[in-house]
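In: Predicted model follows, preceded by the sequence.
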Amino acid sequence: MPPKAKFVNKREAERDDSEDELEELDLNATYQKDMVLFCIDAGPSMHQINPSSGTSNLYVALRAAASLMEKKLISSPHDHVGVMVFNTSDTVFKSAQPGEYYRGSHELLTVRQVNVPDTFNIKSLLKQAEADPDHLRNAFPPAEKQMRIDWALANAGVGIVAAANAGSKRVFYITDNDDPHPFATDPKSTRARKSSLEKMAEFRKLGIRIETFFIGTEESPFQVNKFYADIFEQYDDDDDDDAEGGLQAPKVPKGFHASTEDLKGQEVRRHLWDSAIRFNELESDVSTRETPKRVVFSIRFELGTIGSGITTENGIMRSNVWQIGIKGYSLISKTTKGNPVKVLVDEECGELKEVVTHQHYIDPTTEKTLTKEQIVPAFQFGKTASLRGQVRFQGDELKRIKSLGMLPSLKLLGFKDRSELKFQDNVKHAYFIYPSDIEYRGSKKVFAGLLDSMVRKDKIGLGLFMPRQNVTPVFVAILPQAEEVVKGQQVAAPGMHLITLPFADDVREVPDAVFNNPPAEAELHQVDAAKAVIERFHKSKPFNPDHYPNPALNHHYAVLKATAFQEPLPETMDDHTLPQYDMIRKRTAHLISAFHDEIDKDDRVRHASDTATATSSGTRERTFENDKEILKMYKAGKLSSYTVVDLKGVCDFYRLDKKGKKADLVDRISAHIEKMRK
């Protein structure tokens, strides 16, 4: 029996008044901005220079902040980032009034929307630190006495609460001091620990999440159990303090064993706080959020009619349509480059300002500017351009013609068996719909009941779909999707997919040649030769497009970033979509050659080749089955002896651009072969 769909009441985004605007939505948040505050320790140990890298831990933390800001400028430009350095002798706080914060913190950057000047300032600070290792110590001199951790957390809370609302608020706590308040020497250690626990409880009420980045070395690993274990609820089960020092065994979270022998070498919890792992996860997290999922429409779902209209006591006629609220998501969309902006240099201040364009309609006879009311859309009929041949429509009339008088909604027309939905019925990417109780209370319960029934009976729905105004309604197939949970983790969310169905004129007739010429069957030894090649490249895991970023788009953003920060432009494009020729040659060269030999021996292939040669006229582009001859000519320096037609065949073999003169083709092929040989 399929699992039942469960829809919990989660905070959703407020509806935008404009139906045509794309609205980002995170079902777990009211607002969509991600807010991050770097809370970095600047104690004496953070300023010590690492001999291997020549930099300090404070430099590494600031570099991580600059990297995050750089990536958010492209992936999430509406997010907010701030940087606060604590445990300093100086106090600089910009987002709060005196008396609202504790001394010993330097607010380097208030939490605000990421922008180029702030990022440039952080990068400039890093460049100065690279030239002078003591620059950060002079800019943020460490305090003579350790700042209380609960005070540092309180200042971080003041800095992030003072900013605007956001969907997620996170504090990145970075330090290399694993015991800032030791019991043996600090008389206020107990008070600091207790106050830090209370501060963490306040953060949980405010929805602020603390993410820790604890820096340690191989010689001196970070001992989280000394001070921070109970505060951040992160424990190192590999630390056997009980066996060595006779200390009380640390508290172990539910589900983990305290025996160090069972956990030896596994690092079960270390990934939650170890900076060496967390910085890499942070880099990966930002890169995978380049294309957030968006709500593209918020409409009503009409399920049918309930008798006739109902008149209330006040004489108001209520609708008899049974409807619920839904939101639609575009799970797959093409990411394109942003539109260029025209700018000019302001002569007064010397800054770049965006060019504002205005569109005006001018009467060709009087050369006067026309108002919007004077412009009437019309369709021309006939060959003459006279007024008699023009059929005029008002704006609202055109909308009704285009929308067939339908308002934005999804109307359920009926049901069909799941088997009647064919693969070829899909003409564009589907939308995913999820219920919303904002407009119509109880929508999630009705939606869940309908989903369970469709999944249980193996049915699909048919609907008439109009996502927003000024679009033509289309027929869609409503495909239900049950919730999938693997080991307690949700793999697929419960909901429905809207698959756009083709109209009659969208379906092309199958050519007669397909039916009149039945395909010739391959010999068994030919099938075995092809199967050997395929099996060598078979992967157990499914294809993941996230592993192959768009090279042109990444290069475009790399050029923009380099230009904005006045850095050298990237010389080459990093393209992970190119075939790995060395690996292909190593793993399957002999299998591919064997497959080609089997095909060449077939009489049908030889006959087709002879027929094509006899009927062709002029010079044909040469094709290469392998690159043995090409590499031989390259080593001998005789690539230029090829004709232009042959060189284009070489480019076609390596999937290179075939445009240009002979010299351009030779240089392009030579550069590609050099790249292959490295």
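Out: Great, that's in hand.
In: Could you use CA atoms for every contact and neighbour count after this?
Out: Will do.
In: for the stretch 51-200 of the chain, what spans make up the strands?
Out: Under the criterion DSSP state E, counting those that start in this stretch, the stretch 51-200 of the chain contains strands at 80-86, 105-113, 168-175.
In: try the stretch 451-600 of the chain
Out: Counting by DSSP E, counting those that start in this stretch, the strands of the stretch 451-600 of the chain are 459-466, 474-481, 484-486, 489-492, 495-500.
In: Distance to N87 and mean neighbour count for the ones you listed - can I get that in TSV?
Out: As requested, those are exported to TSV (distance: least, C-alpha to C-alpha, whole Å; neighbours: other C-alpha atoms under 10 Å):
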stretch	distance to N87	mean neighbour count
strand 459-466	58	21
strand 474-481	52	22
strand 484-486	45	12
strand 489-492	40	10
strand 495-500	50	22
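In: need the next SSE after the longest strand along the chain, C-terminal direction.
Out: When the chain is parsed with DSSP state E, its longest strand is strand 294-305. Downstream of strand 294-305, the first helix or strand assigned by DSSP states H and E is strand 310-311.
In: next, the one to line up against it:
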Amino acid sequence: MAFEFGFQNFGEDEEEDDFEGQWKGAGLRDGLILLVDCTKQMFDVENEDEEESLFQLCIRCCKTTLQNKIISSEKDLIGIVFFGTEKSKNPNDFKHIYVYQELDQPGATRILELEEMCEEKHKTFTVDYGHSLAFSLSEALWTCQNMFANSPQKVNSKRILLFTCNEDPHTGNAQLQRQAKTKASDLNETGIDLELMHLQLPGHTFDVNKFYKDLLYTDDDEMTELADPSEKLEELLTRVRSKDHKKRAYRHMAFSLGEGLEMGIGVYNLVRRCTAPYAVKLDKSNDELKSHQKIYLKDTGEVLLEQDLKKCQTYGGKKIYFEKEEVDLIKRFDPSGLYLMGFKPQKSLKIYFKVKPASFIYPDEQSVTGSTTLFTALMKKCIDRDVVPICKYIPSKSSPPRFVALLPQEEELDEHKVQIRPPGFHVIFLPFADDFRKVKFEQTPKANAEQIDAAKKVLKKLQFPYTAESFENPVLQKYWRNIEALALERDAPEEMTDYTLPDEDRIKKRAGSAITEFKDLVFPADYNPGAKRKAGGVAGDPAAKRAKAEQVAAAVDLKTEAVAGRLGKLTVAVLREKMKQENITSSGTKKADLIDTICAHYDVGM
């Protein structure tokens, strides 16, 4: 049995799928435990009806974190632990430590539980859980460490976020202080990061030197004070419905500068298209359905194995058959990697050369020692001489070779010495000669100098600093809000602001007069920009396409085109329209199926 394929698409699908992020270690999960201080001072407020306690603020942070994780990294694990409670609940039977939520994936039930705690149950917390100052912070950290160790799923990154307003929880108790510092050191050695979310009491400044400085392992050895907690809290409390893409190399390969001179590089994807997740099929009991695919021989119903299948390509009216191994060999050229071909001036890299999203490469010191030094030297020389390396790029062994230009990028830091842009090369995919085409432009009236000046004035009035981070995809935002409303049993989804819509009031205020002037100079006096266009006059209108297909089909002799082997040059719309006129029916919908049906109808050999 044979399946048709096009040589022009050899390996493109596989490459695109891999490019979309087959990340190394994509199945790994990150773990986060929110460790919340529940002593009495976390609940103290002057007016419970008007003010929010620090404990409520912490629970709101926990709730928002779970909501964000469901969308950004739904496989990550989150746990919530209370310390300073009178009641205890933990595997080690430590006193005054209460595991409120186990380390698990976030879900609707857990979010609703936190919501109830924040709104109602915090009022009865003293009765339900109680308060105590006799806790040991070392035992609280030990509990978190055991939760990570006993997790049935493998956890990649481990982090503990400690919420407290007490700058010295073990005042006068040297033993408990020493135990806490020892346990913090153990966490650091086992790869568990401890972060402090210090909460300010009214009229009081949190002094990190009293206790927590020795617990926090940071790159700044001279740290004497902590950053303003309001920024961290605002970040935790902000609802961000966005997918979290792990910053990992999705491919490691060699970069060959010549015979015997290679360095290791990692290929990254800095920008990805974000899509809604795939729908999961469920049975009537809401269990996930797993599908299994089998291919049967049409005539006998016999199940076909992979080795029974062949692929074919139509050439000269005949089907040329290939074994799977032959197709793999046809697609294979050289081992995967980057191969330096030469250098070109950077000005020769035109913007219209871009044919697909770019990648980004960075040195991989682990695969080849000295890669960073060689990579940095190449990048600096390319920047100094204003050139771009031209390379042959083979992403994988079954991918076709592509020519790419490596556009160097220097490191950029902000005023706080935080990296904004990493150093490296952007991999710009270059077109082949076959990718260029001649476009016939219709002759249209040219604008005069006065009209051009009016257009420039409009553009100048409407300019604004654009950043991609300022605009959310309204389709995805609406999708997530509807899903969230269903999961959390809301009456209606949360309101959404579509920032892609033009702000007509602001546009009119800033450029109203300039727009009116431009319209008077360019368009006729009776022109109404808000009027609807006539059906069929809009480019891409279905009615217009159908009318065009009918017009082309009327001038085509289907049998003549089939005998001459020119059916492949006709569009699917024309083929369907002509088959409709000739009363030819086809069970398939693809172009190849339509051509086979037409050839069989006229008894034309393939």
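Out: Nice, I can see it. Bear in mind that the values here come from a model prediction, so they are computed numbers and not experimental data.
In: Got a TM-score for the pair?
Out: Aligned and superposed, the two chains score 0.75 in TM-score terms (TM-score structural alignment, normalised by the length of the second structure); 517 aligned residues with a C-alpha RMSD of 3.7 Å.
In: picking that back up, would a markdown table of the strands of the stretch 451-600 of the first structure with distance to L136 of the first structure be doable?
Out: Shown next, in a markdown table, are those (distance: least, C-alpha to C-alpha, whole Å):
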| stretch | distance to L136 of the first structure |
| --- | --- |
| strand 459-466 | 58 |
| strand 474-481 | 55 |
| strand 484-486 | 48 |
| strand 489-492 | 44 |
| strand 495-500 | 52 |
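In: With respect to F214 of the first structure, which of these lies nearest?
Out: Nearest of those to F214 of the first structure, taken as C-alpha to C-alpha: strand 489-492 at 27.5 Å.
In: which part of the second structure lines up with the closest one?
Out: With TM-score structural alignment applied, strand 489-492 of the first structure matches the range 418-421 in the second structure.
In: Could you tell me which residues make contact with the aligned partner of K63 of the second structure in the first structure?
Out: Counting by TM-score structural alignment, K63 of the second structure corresponds to A66 in the first structure. By C-alpha atoms under 8 Å, 6 or more residues apart in numbering, A66 of the first structure lies in contact with 119, 122-123.
In: Same check for those residues, but in the second structure.
Out: When these are mapped onto the second structure and checked using both residues aligned by TM-score structural alignment, their matches' C-alpha atoms under 8 Å, the preserved contacts are I122.
In: helix, strand or coil for D17 of the second structure?
Out: Here D17 of the second structure is recorded as helix under DSSP: H, G, I helix; E, B strand; the rest coil.
In: number of nearby residues for it?
Out: Using other C-alpha atoms under 10 Å, D17 of the second structure has 10 neighbouring residues.
In: what's the answer for L378 of the second structure, then?
Out: L378 of the second structure has 16 nearby residues by other C-alpha under 10 Å.
In: Are we agreed that it is in a helix?
Out: Yes - secondary structure of L378 of the second structure (three-state DSSP): part of a helix.
In: Now which residue in the first structure aligns to it?
Out: Aligned partner of L378 of the second structure by TM-score structural alignment: L450.
In: quick one, which of the strands of the stretch 451-600 of the first structure is nearest to R400 of the first structure?
Out: Using C-alpha to C-alpha, the strands of the stretch 451-600 of the first structure put strand 459-466 closest to R400 of the first structure, at 12.7 Å.
In: what's the mean distance for the closest one versus the second structure?
Out: Here the mean offset of strand 459-466 of the first structure against the second structure after fitting is 1.6 Å, by mean C-alpha distance after the TM-score superposition for the first structure.
In: quick one: the counterpart of F393 of the first structure in the second structure and Y296 of the second structure, what's the gap?
Out: Aligning on TM-score structural alignment places F393 of the first structure opposite F322 in the second structure. With the distance defined as C-alpha to C-alpha, to the nearest Å, F322 of the second structure ends up 20 Å from Y296 of the second structure.
In: got it, and P524 of the second structure?
Out: Taken as C-alpha to C-alpha, the span from P524 of the second structure to Y296 of the second structure is 65 Å.
In: of F322 and Y296 of the second structure, who's got more company?
Out: Neighbour count, other C-alpha under 10 Å: between F322 of the second structure and Y296, F322 has more, with 16 against 13.
In: Chain neighbours aside, what residue packs nearest to the more buried one?
Out: K311 (5.2 Å; C-alpha to C-alpha, 6 or more residues apart in numbering).
In: residues touching the counterpart of that neighbour in the first structure, list them.
Out: Using TM-score structural alignment, the equivalent of K311 of the second structure in the first structure is P377. Neighbouring residues of P377 of the first structure by C-alpha under 8 Å, 6+ apart: 392-395.
In: Reformat those as JSON lines; add distance to A482 of the first structure and secondary structure.
Out: Shown next, in JSON lines, are those (distance: C-alpha to C-alpha, whole Å; DSSP: H, G, I helix; E, B strand; the rest coil):
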{"residue": "R392", "distance to A482 of the first structure": "50", "secondary structure": "strand"}
{"residue": "F393", "distance to A482 of the first structure": "47", "secondary structure": "coil"}
{"residue": "Q394", "distance to A482 of the first structure": "46", "secondary structure": "coil"}
{"residue": "G395", "distance to A482 of the first structure": "43", "secondary structure": "helix"}
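In: Need these in a markdown table (columns: distance to A61 of the first structure).
Out: Formatted as a markdown table, those follow (distance: C-alpha to C-alpha, whole Å):
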| residue | distance to A61 of the first structure |
| --- | --- |
| R392 | 66 |
| F393 | 63 |
| Q394 | 61 |
| G395 | 58 |
